[in-house]
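**Student:** My questions are about this predicted structure, shown below with the sequence.
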Amino acid sequence: MPLLLEPFAAGFVQRGLVVGVLVALVCAVVGTWVVLRGMAFLGEALAHGMLPGVAAATLLGAPAIIGAAVSASAMAAGVAALQRRGRLSADTSIGLLFVASLATGVIIISASRSFATDATAILFGDILAAAPADILLLSIVAALTLVLAAVGHRSFVALTVDPRQAQLLGLRPRLAHVQLVGMVTLAVVAAYQAVGSLLVVGMLLGPAVAAGRWTVRIVSTMAIAAAIGSASVVAGLLVSWYTGTAAGSTIALVAVLAAPLSALLRGLATLRARTAPASPEPSVERTP
């Protein structure tokens, strides 16, 4: 037990833990919808789409979070515009903008000879460098995410089950889709500080997929995913502390590994339930 608690005696690890749990909460809520709606590719594209904005903001001396928000929002708007006005499919539109954003980010980074450290933080995160301001920002983002998810829950469910029926019910599925994309953008921008733009999709997908093995209810999936994500943060920080690995990358890997581990445990539980002998019925003595 002392070995488990020792790392969390350090103030920077405590701040990293709080930031990680808040990220896990946001990603659990949004990631559940990402998995249900099949929006994983969009989430990955938005994560990479932040790179040029963050790089430009860093070079200009502006807050990186602003650059990330502007760049990811531009990426989401570009995907929506291509889908609405052109004849391109969703995957094709996302793929084109994904490559363009990634290439632009690399070009901006290569223009500066002293960008190596900042680039590493952008790509892989630096959760142990979290400041009180980051905790405050993530707390606001988490609260906003919960409010948006609660307000739009009915529309999101109808959109996922049957968009045409949602339209007939007056739930405006196009607006609901825009709101979902906005929530994914918000989650990606908020989480990149902790695990970086390359690994943020792991926090979105891993816990949500793992939670889906144990329940079919959406709200329950979100709650279990939040617990799994938080546990991944704790485990990742511990492994990182004792092995000297990058904290953000370790957390993301643990979150991803939670999916196959959950599938294995669920399979074992199902097999055990099927092979368990039936309990004998209690005998009842009859009096003459």
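**Tutor:** Received the coordinates, thanks.
**Student:** Could you use CA atoms for every contact and neighbour count after this?
**Tutor:** Will do.
**Student:** ranges for the strands of the stretch 1-150 of the chain?
**Tutor:** Using DSSP state E, counting those that start in this stretch, the stretch 1-150 of the chain contains no strands.
**Student:** Spell out the residue ranges of the helices in it.
**Tutor:** 2-5, 11-37, 40-49, 51-60, 64-85, 90-110, 116-124, 132-151 (DSSP state H, counting those that start in this stretch).
**Student:** For residue 181, find the nearest of these.
**Tutor:** helix 64-85 (7.1 Å; CA to CA).
**Student:** and residue 180, which of the helices of the stretch 1-150 of the chain is closest to it?
**Tutor:** helix 11-37 (7.8 Å).
**Student:** what separates that closest one from the chain centre, distance-wise?
**Tutor:** Remark: helix 11-37 is offset 7 Å from the chain centroid, using CA atoms, centre = their mean, to the nearest Å.
**Student:** try this one side by side with the last:
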Amino acid sequence: MSPWDFLADLANPDLAFLPKALAVATMSAIMCGVIGCYVVLRGMAFIGDAVAHAVFPGLAVAFVLSGSLVLGGTVAGVLTALLIAVVSQNRRLREDSVIGIFFVAAFAVGIVVISRAPGYAGSLQQFLFGSITGIPDSDLYVVAGTGVLLMLTTFLLHRGFVTVSLDRETARALGLRVFWLDVALYVLVTLAVVMAVQTIGNVLVLALLVTPASTARLLTERLAVMMWLAPSIGAAGALVGLYLSWSWDLPTGGTIVLTLAVVFLAACLLAPRHGLLARLAR
């Protein structure tokens, strides 16, 4: 399928789910790209994986009760993030240990809940790997509204996030409330993950959070540029991935992730300062 045919399908009223899927995928990629910059700077990719698993019981409960998947996933993810932030204050426990305990427990709860629902196998596959056909119009507005809220919050807390990411002790010495900044970041990660999980799936959503930001990290030394570059890479990957998946009848989530992975590998090889070829040329 040519790009022109793809554009024609996007404009086809009989394929109304396709532009909705593109809109949700693009907005989710932008949100994940922005928040992913802080995740990569702090070396906390594990928290993204934890949140992706933590939202699963909320999605499962919402599915069983025929409620909003977005609302269910958000509530479950935020509660788990708050628990992780609180329990992690115990200095005898490492943060990664606390995260591991909670995200495995949360995911197990989701498995148990969804197993009690009719159509267990199909619904589980939809949660784990995403679905471009099941996005209601209401969720499109929820994703857009959440995106605006997330961007505004990020703008207001950007300086604190960066300071904590670079040096937590310095942040404390400057009088910043590190605990509440951690909580805010966990909540923002949760919101970004919940918005993305419908299209790309629970299993693959970590890639949307980490891969564009990691690619941008290889391409620039400036944080401001990275904050613009990461969501742009994510949005482009979502567009190209959806086009390829629609053209060749491939799973949307997996195709988007593979597209972003190819871009990352190209950056690893060709980045002007940090790429493999640049290092060999020195």
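**Tutor:** Looks like it arrived, so ask away. All values reported here derive from a predicted model rather than from experimental measurement.
**Student:** sorry, back to before: and the helices of the stretch 1-150 of the first structure as JSON lines, adding mean neighbour count and distance to residue 243 of the first structure?
**Tutor:** As requested, the helices of the stretch 1-150 of the first structure are exported to JSON lines (neighbours: other CA atoms under 10 Å; distance: least, CA to CA, whole Å):
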{"stretch": "helix 2-5", "mean neighbour count": "9", "distance to residue 243 of the first structure": "13"}
{"stretch": "helix 11-37", "mean neighbour count": "24", "distance to residue 243 of the first structure": "15"}
{"stretch": "helix 40-49", "mean neighbour count": "25", "distance to residue 243 of the first structure": "27"}
{"stretch": "helix 51-60", "mean neighbour count": "22", "distance to residue 243 of the first structure": "29"}
{"stretch": "helix 64-85", "mean neighbour count": "19", "distance to residue 243 of the first structure": "29"}
{"stretch": "helix 90-110", "mean neighbour count": "17", "distance to residue 243 of the first structure": "30"}
{"stretch": "helix 116-124", "mean neighbour count": "17", "distance to residue 243 of the first structure": "17"}
{"stretch": "helix 132-151", "mean neighbour count": "16", "distance to residue 243 of the first structure": "26"}
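**Student:** how about these, which one is nearest residue 254 of the first structure?
**Tutor:** helix 11-37 (12.3 Å).
**Student:** The closest one vs helix 132-151, what angle?
**Tutor:** 20 degrees (axes from the mean of the first three to the mean of the last three CA atoms, to 10 degrees).
**Student:** how much does stretch 20-38 of the second structure stray from the first structure?
**Tutor:** In the superposition against the first structure, stretch 20-38 of the second structure averages 0.9 Å from its aligned positions (mean CA distance after the TM-score superposition for the first structure).
**Student:** start and end residues in the first structure for that stretch, please.
**Tutor:** Using TM-score structural alignment, stretch 20-38 of the second structure lines up with residues 15-33 of the first structure.
**Student:** quick one, helices of the stretch 151-288 of the first structure?
**Tutor:** Under DSSP H, counting those that start in this stretch, the stretch 151-288 of the first structure gives helices at 153-161, 163-168, 173-195, 200-212, 218-243, 247-275.
**Student:** residues in the second structure aligned with the first one?
**Tutor:** Helix 153-161 of the first structure lines up with residues 158-166 of the second structure when matched by TM-score structural alignment.
**Student:** So which of the helices of the stretch 151-288 of the first structure is nearest residue 87 of the first structure?
**Tutor:** Using CA to CA, the helices of the stretch 151-288 of the first structure put helix 173-195 closest to residue 87 of the first structure, at 17.3 Å.
**Student:** In CSV, list the helices of the stretch 151-288 of the first structure along with distance to residue 61 of the first structure.
**Tutor:** CSV is the format used below for the helices of the stretch 151-288 of the first structure (distance: least, CA to CA, whole Å):
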stretch, distance to residue 61 of the first structure
helix 153-161, 39
helix 163-168, 44
helix 173-195, 17
helix 200-212, 24
helix 218-243, 30
helix 247-275, 24
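**Student:** between the ones you listed, which gets nearest to residue 131 of the first structure?
**Tutor:** helix 173-195 (10.7 Å).
**Student:** Next, the angle helix 40-49 makes with the closest one.
**Tutor:** 50 degrees.
**Student:** Residue 166 of the second structure: neighbouring residues, count only.
**Tutor:** 13 (other CA atoms under 10 Å).
**Student:** Contact partners for it?
**Tutor:** By CA atoms under 8 Å, 6 or more residues apart in numbering, the contact set of residue 166 of the second structure is 41-42.
**Student:** change it to 6 Å
**Tutor:** The contact partners of residue 166 of the second structure, by CA atoms under 6 Å, 6 or more residues apart in numbering, come to none.
**Student:** now swap in residue 12 of the first structure and tell me
**Tutor:** residue 128.
**Student:** Next one: it from residue 127 of the first structure, what distance?
**Tutor:** Per CA to CA, to the nearest Å, residue 12 of the first structure is found 9 Å from residue 127 of the first structure.
**Student:** any idea how far residue 67 of the second structure is from the closest residue in space to residue 32 of the second structure that isn't next to it in sequence?
**Tutor:** Nearest residue to residue 32 of the second structure in three dimensions, chain neighbours excluded: residue 209, at 4.6 Å (CA to CA, 6 or more residues apart in numbering). Per CA to CA, residue 209 of the second structure is found 26 Å from residue 67 of the second structure.
**Student:** Same list, the helices of the stretch 1-150 of the first structure, but as TSV with distance to residue 229 of the first structure please.
**Tutor:** Conversion of these to TSV gives the following (distance: least, CA to CA, whole Å):
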stretch	distance to residue 229 of the first structure
helix 2-5	18
helix 11-37	5
helix 40-49	17
helix 51-60	24
helix 64-85	22
helix 90-110	26
helix 116-124	17
helix 132-151	14
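**Student:** Relative to residue 162 of the first structure, which of those helices is closest?
**Tutor:** Going by CA to CA, the one of those nearest residue 162 of the first structure is helix 11-37, 11.2 Å.
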